[in-house]
Each structure stands twice: as C-alpha cells, then as structure tokens.
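[1] attaching a predicted model along with its sequence, questions to come.
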Amino acid sequence: MNDSGFWAISRFFKIDVKDTIRAWTIGGFISGVTILVIVSILSMFQDVLPGL
C-alpha cells in the first residue's frame, strides 16, 4: 500500500482499499509468473541465441 500507483488507481476508479489490494496482489502475481515463464524459456535458448 506504499505505492503511488495503488492509491491513484484506488482513488481514480473509486474502489475501496480491500478490493484494490486484491486486484494489486493478483496483478503482481500474474506478472511475476509471466516473467518467470519468459525467463525460463529464454534460458533454454542461451547457447543458441547470441546476446542471451
């Protein structure tokens, strides 16, 4: 809750704090898992693709 984006979204869309925390947590989880999958896929090609 110490993120300015959190408060901006909460106040702009008039969402209560509980629902904003829920959305912020789910969004962070999805983005984290997505990055983990992308990095794992790219690591399989590190000997083939230059610059990885």
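    Great, that's in hand.

[2] C-alpha from now on. contacts and neighbour counts both.
    Fine.

[3] check which helix or strand covers V39.
    Secondary structure from DSSP states H and E places V39 in helix 17-44.

[4] which helices and strands sit right next to that helix?
    Applying 3 or more Cα pairs under 8 Å, 6 or more residues apart in numbering; DSSP states H and E, one finds that helix 17-44 makes contact with helix 4-12.

[5] between helix 17-44 and the helix it packs on, find me the angle.
    Interaxial angle, helix 4-12 versus helix 17-44 (axes from the mean of the first three to the mean of the last three Cα atoms, to 10 degrees): 140 degrees.

[6] here comes the other one, which I'd like you to weigh against the first:
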Amino acid sequence: MHALQNVFLLVLGIISHASSHLNLTLNGQWKAWKDHYNKEYGSQVSVSKSTRLVPGP
C-alpha cells in the first residue's frame, strides 16, 4: 500500500510537471499562431475594406 502511494505521488508529480511545460508551449504556440493569423488575415480585411470604398466602373 505504501509503495502504491509513492507511485501515485510520483505519477502526480510527473503529470503536474509536464502540464506546466505543456501550458508554456501551448501559450507560445497560441501567441505565434495569433500573430500569424493577424498578419495573414488582418491585412486582407483592411485591403478588402479599402477596395470597397473605391467606386467600380
């Protein structure tokens, strides 16, 4: 029973340690993706708005 408790605590420690690392990488990836999305689609939105203002033939 005592050994099982030690294994449980070890696994719990590994999971919490891994999740803190995972959160850091996920936050970094999310920021990078958001920046990329803003560059890709933010410029397209502003371009499409400006083309709408120009009167057609």
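    Perfect, thanks for sending it. All figures in this text were calculated on a predicted structure; none of them were measured in a lab.

[7] where in structure 2 does the helix holding V39 of structure 1 fall?
    Using TM-score structural alignment, the residues of structure 2 aligned to helix 17-44 of structure 1 are 8-35.

[8] how close does the matching stretch sit to structure 1?
    In the superposition with structure 1, the average deviation recorded for stretch 8-35 of structure 2 is 0.7 Å (mean Cα distance after the TM-score superposition for structure 1).

[9] buried ones in that stretch?
    Within stretch 8-35 of structure 2, no residue is scored as buried using 16 or more other Cα atoms under 10 Å.

[10] from the chain's centre, how far out does it sit?
    11 Å (Cα atoms, centre = their mean, to the nearest Å).

[11] please apply the same query to stretch 28-46 of structure 2.
    Offset of stretch 28-46 of structure 2 from its chain centre (Cα atoms, centre = their mean): 12 Å.

[12] can you give me the end-to-end distance of it?
    End-to-end span of stretch 28-46 of structure 2 (Cα to Cα, to the nearest Å): 26 Å.
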